[in-house]
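Asks: Show me how the following folds:
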Amino acid sequence: MKNQITNALSDFFFEYETPRQVLVRNRRVGVVCRLIQLGVLAYIIGWVFIYEKGYQSTDTAVSSVFTKMKGVGYTNVSGSERVWDVADYVFPPQGDSSFVVMTNYIITEGQKMGKCPELKGKHNCNSDSDCEGGSFKRQMTGVCVEGTKTCEVLAWCPVEDDHNIPDPPLLMSAENYTLFIKNSVTFPLFGVTRSNLVEGIDADYISKCLHDPKKAPLCPIFRLGDIVKLSGFSFETIARVGGAIGIVVDWTCNLDVDVKHCKPQYNFHGLYGNPAETDKARASVGYNFRYAKHYMEDRIQKRTLLKVFGIRFDIIVQSLARKFDIIPTLTAIGSGVGIFGVATVVCDLVLLYLLPKREFYKNMKFKYTDTHTQQDSESLGLDTSVYYTLDANARQAQGTDQSNDPDSEAGSTETEVSKK
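Replies: Modelled structure (predicted):
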């Protein structure tokens, strides 16, 4: 028992097992194998390393965005002239990455809290019984006003009339407003910080430049009309009822080269809908909200209500930095080497199941042992390898032909005997 345990441990620690290989000379199988290996090699080099940059590690940026609008608008509604500056037409005024620029509006001045008739066409009535409280969105007083045949409401009076949207938009001058974007990004993994005010973008350049995708792609000052045009829409159409536009600042950087080549790209996407689609086909058109300015007059609280139609701008920072790293490189190479095993699997399937001589190849690839053979060797007190050597020599002496017995061990037996 002790010797058996010692032999087992010795075999485990001091022996090396290697798989048996069979060299098959077959043109079709050889061509299939090389084509598969060539395809795997093309995948590893072309897709993994060149396209997917599998030899690099990646990181996304921590970003901050600051915006600033410039421009003055002018309106003349029913002889009432007014100038609109940034404080009037930008909501909210803090310079966030998401803001609205007013392009059209409906104004209702001098509203005060009280009782007044609803607009004609809304909440029509013939008697007070038609104006029961809680029947409509506004707070009803239960009175039907004879002059208008509408219900009396408790609200800010006079009530807003937003049926007719000004056309053309009142603030078409917004097309010439300018937007300044200041963006900073940091890639924590690589310790790299960049700003969209890259090398060459100084105060003198900014005071003169205007963004153009071809002539001035790095200029951070944008004309609103150009932004809308680049997003695929008509400014007049989107300015009338409002809309939404996404400005994407794309930082895709290869940090294996000089960091000065890490520069932003600006893209514009209309979030208003499909430019080819007519407004009548849309379920909800435009973008609007209400804004009130409260004041006191003769100790009575009043307000000026504006229904604002505008363009909502969402500035989205998109980032991806890459740099060489030995760990993903080795991982990509290891996975690629593993995929080379596909060629062996496919060729084995062809050899063992598709070719006419599949039984011959199967006998060459696999060795079979019978239980009675092992018992015979043990009864003679011989080692198994010696028994197989003697058995093979006996079969060879009897005229066994290797071409008729694909599993013949004559060649290997001769090598084994010569070594001994």
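Asks: drop to CA atoms for contacts and neighbour counts, all remaining ones
Replies: Will do.
Asks: check contacts around the residue positioned nearest the centre of the chain.
Replies: Geometric centre of the chain, nearest residue: Gln318, 9.4 Å, by C-alpha atoms, centre = their mean. Gln318 makes contacts with 248-252, as judged by C-alpha atoms under 8 Å, 6 or more residues apart in numbering.
Asks: Recalculate using a threshold of 10 Å.
Replies: The contact partners of Gln318, taken as C-alpha atoms under 10 Å, 6 or more residues apart in numbering, are 60-61, 63, 185, 248-252, 264-265.
Asks: and it, what element?
Replies: strand 300-324 (DSSP states H and E).
Asks: Give the buried residues for the helix or strand following that strand.
Replies: As assigned by DSSP H and E, the chain's next helix or strand after strand 300-324 is helix 326-339. Going by neighbour count (16 or more other C-alpha atoms under 10 Å), the buried part of helix 326-339 is 329, 332-333, 336, 339.
Asks: I'd like the residues you listed written out as CSV, with distance to Cys219 added.
Replies: What follows is those, written out as CSV (distance: C-alpha to C-alpha, whole Å):
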residue, distance to Cys219
Thr329, 37
Ala332, 39
Ile333, 42
Gly336, 43
Ile339, 47
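Asks: Of those, just say which sits nearest to Leu271.
Replies: Each of these was scored against Leu271 by C-alpha to C-alpha, and Ala332 proved nearest at 38.9 Å.
Asks: now the closest one: how far from Val417?
Replies: 46 Å (C-alpha to C-alpha, to the nearest Å).
Asks: would you list every one of the helices in the stretch 51-200 of the chain?
Replies: In the stretch 51-200 of the chain, the helices defined using DSSP state H, counting those that start in this stretch lie at 86-89.
Asks: what sits against the closest residue to Val308 other than its chain neighbours?
Replies: Nearest non-adjacent residue to Val308, counting by C-alpha to C-alpha, 6 or more residues apart in numbering: Tyr105, 4.6 Å away. Going by C-alpha under 10 Å, 6+ apart, Tyr105 touches 162, 165-166, 169-171, 240-242, 288-290, 305-310.
Asks: Swap in 7 Å and give it another go.
Replies: 306-309 (C-alpha atoms under 7 Å, 6 or more residues apart in numbering).
Asks: I have a second one here; can you model it like the first so I can compare?
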Amino acid sequence: DGNNTFFYTSKYHLIRFLNSRKKILVIGDTKKYIWDTPEYEVPPLENNVFFIATRQTITYNQTQSTCPTALADKSFCNDQNKTLCKTDEPTSSTFGFFTGNCVPSKENEAIKVCEMNGWCPEELSDSIRNIQDDTDFKCRFDGTSKTSDRPLIPISYILDRLNTNKTALLLEGGLIEIRQDWICNFDINPKKCTPKYDFSLLQSGDDKQSPGINYRFAQKYREDGVDYRTLTKVYGLRFVVS
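Replies: Model (predicted):
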């Protein structure tokens, strides 16, 4: 009921927000079944946090087998030099373990790379999903005093106020804080109690130490007694509202 709206005034101090990444490779003792990140980790569900996907990589028909590592792993070798292909050592992508063999790349057969044992084939193809800002909502906030009481903030408005490379942010993802400051004087006019918004970039798409935000999930199925999965890696914008 619009006539019975209560405003809660409080101060928020964001001391630190940590976004942790975990890449762990686990091998079963009996059947050498490999568990990588999509096997045991799902995106966390948190209060006052939401995620908008901007890009995804899909790898179809993966199965537990051996295959060439991706060129992006830079595990190059030749028949005379297999020093990078140490048997049972984890790959640089942590998607599997080296078999010790040097084989032609699936992406370019003229280049030889280390062979891996894991979920094959490894991630190779990209599929880009653009954020469309064309929804016809009438209550959009645009930063002016006339729209200060409107609840819908376009994503483009937020991105325009971040000092960052927007192309890298949309490609690799990022972590953004939306801070609401409620400074209200109910003795004057409760209707003029509207929040002031501030936007901060906590993790960018071109961060040198840990760029972007992404997570993986797998859809599994079985065919003729063989386990397969479709692996999806999703990049996007993670918003923390305080």
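Asks: Got a TM-score for the two of them?
Replies: With the length set by TM-score structural alignment, normalised by the length of structure 2, the two chains reach a TM-score of 0.63; 192 aligned residues with a C-alpha RMSD of 3.7 Å.
Asks: rewinding a little: what do we get in structure 2 for the residue nearest to Val308 of structure 1?
Replies: Tyr105 of structure 1 maps onto Gln56 in structure 2, with residues paired by TM-score structural alignment.
Asks: quick one: that match from Ile178 of structure 2, how far?
Replies: In terms of C-alpha to C-alpha, Gln56 of structure 2 sits 24 Å off from Ile178 of structure 2.
Asks: and what of Ser65 of structure 2?
Replies: From Ser65 of structure 2 to Ile178 of structure 2 the distance is 44 Å (C-alpha to C-alpha).
Asks: Tell me how many other residues crowd the nearest residue to Phe180 of structure 1 once chain neighbours are set aside.
Replies: Computed as C-alpha to C-alpha, 6+ apart, the closest residue to Phe180 of structure 1 that is not its neighbour in sequence is Ile221, at 4.5 Å. For Ile221 of structure 1, the count of nearby residues is 22 (other C-alpha atoms under 10 Å).
Asks: And Leu124 of structure 2, by the same measure?
Replies: So Leu124 of structure 2, with other C-alpha under 10 Å, has 14 neighbours.
Asks: residue ranges for the strands of the stretch 101-250 of structure 1, please.
Replies: 139-145, 150-157, 178-187, 192-195, 221-223, 243-254 (DSSP state E, counting those that start in this stretch).
Asks: Report the inter-axis angle for the first one versus strand 150-157.
Replies: With axes from the mean of the first three to the mean of the last three C-alpha atoms, to 10 degrees as the criterion, the two stretches strand 139-145 of structure 1 and strand 150-157 enclose an angle of 130 degrees.
Asks: How about the longest one?
Replies: Taking the same axes, to 10 degrees, one finds that strand 243-254 of structure 1 is oriented at 50 degrees with respect to strand 150-157.
Asks: check contacts around the residue mapped onto Trp182 of structure 2 from structure 1.
Replies: Under the alignment (TM-score structural alignment), Trp182 of structure 2 pairs with Trp251 of structure 1. Going by C-alpha under 7 Å, 6+ apart, Trp251 of structure 1 touches 263-265, 318-320.
Asks: try 10 Å
Replies: Contacts of Trp251 of structure 1 (C-alpha under 10 Å, 6+ apart): 60-61, 185, 194, 196, 262-266, 317-321.
Asks: What of Asn124 of structure 1?
Replies: Each residue near Asn124 of structure 1 by C-alpha under 10 Å, 6+ apart is listed here: 118, 130-131, 144-145, 148-151.
Asks: Now a PyMOL select for only the buried ones of those residues.
Replies: Selection of buried members from the contacts of Asn124 of structure 1 for PyMOL, criterion 16+ other C-alpha under 10 Å:
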select buried, resi 118+130+131+144+145+149+150+151
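Asks: Redo the contacts of Asn124 of structure 1 as CSV? Include distance to Lys215 of structure 1.
Replies: Below are the contacts of Asn124 of structure 1 laid out as CSV (distance: C-alpha to C-alpha, whole Å):
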residue, distance to Lys215 of structure 1
Glu118, 56
Asp130, 66
Cys131, 64
Cys144, 65
Val145, 64
Thr148, 61
Lys149, 63
Thr150, 60
Cys151, 61
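Asks: What remains of the contacts of Asn124 of structure 1 once you look at structure 2?
Replies: Contacts conserved in structure 2 for the contacts of Asn124 of structure 1, counting by both residues aligned by TM-score structural alignment, their matches' C-alpha atoms under 10 Å: 130-131, 144-145, 148-151.
Asks: Val143 of structure 1 and Lys137 of structure 1, how far apart?
Replies: When Val143 of structure 1 is compared with Lys137 of structure 1 (using C-alpha to C-alpha), they lie 16 Å apart.
Asks: Those two - which one has more neighbours?
Replies: Per other C-alpha under 10 Å, whichever of Val143 of structure 1 and Lys137 has more neighbours is Val143, with 19 against 8.
Asks: Map the more buried one across to structure 2 for me.
Replies: Per TM-score structural alignment, Val143 of structure 1 is aligned with Asn101.
Asks: Return the residue spatially closest to that match, with its sequence-adjacent residues excluded.
Replies: Nearest to Asn101 of structure 2 is Glu115, by C-alpha to C-alpha, 6+ apart, at 5.5 Å.
Asks: Pretty sure that neighbour sits against Asn78.
Replies: No. Using C-alpha atoms under 10 Å, Glu115 of structure 2 is not in contact with Asn78, being 11.6 Å away.
Asks: so what sits against both of those two?
Replies: 101-104.
Asks: counterpart of Lys307 of structure 1 in structure 2?
Replies: In structure 2, the residue paired with Lys307 of structure 1 is Lys233, using TM-score structural alignment.
Asks: just checking, that match touches Tyr215?
Replies: Yes. Counting by C-alpha under 10 Å, Lys233 of structure 2 touches Tyr215, with 5.7 Å between them.
Asks: which residues do these two both contact?
Replies: Contacts common to Lys233 of structure 2 and Tyr215, judged by C-alpha under 10 Å, 6+ apart, are 38, 56.
Asks: so who does Val77 of structure 1 touch?
Replies: Taking C-alpha under 10 Å, 6+ apart, one finds Leu170 in contact with Val77 of structure 1.
Asks: before we move on, what about the one 5 residues further on?
Replies: By C-alpha under 10 Å, 6+ apart, the contact list for Arg82 of structure 1 reads 73-76.
Asks: Distance of it relative to Val62 of structure 1?
Replies: 42 Å.
Asks: before we move on, what about Thr75 of structure 1?
Replies: In terms of C-alpha to C-alpha, Thr75 of structure 1 sits 42 Å off from Val62 of structure 1.
Asks: can you check Ser127 of structure 1 too?
Replies: Plainly put, Ser127 of structure 1 is 64 Å away from Val62 of structure 1 if you go by C-alpha to C-alpha.
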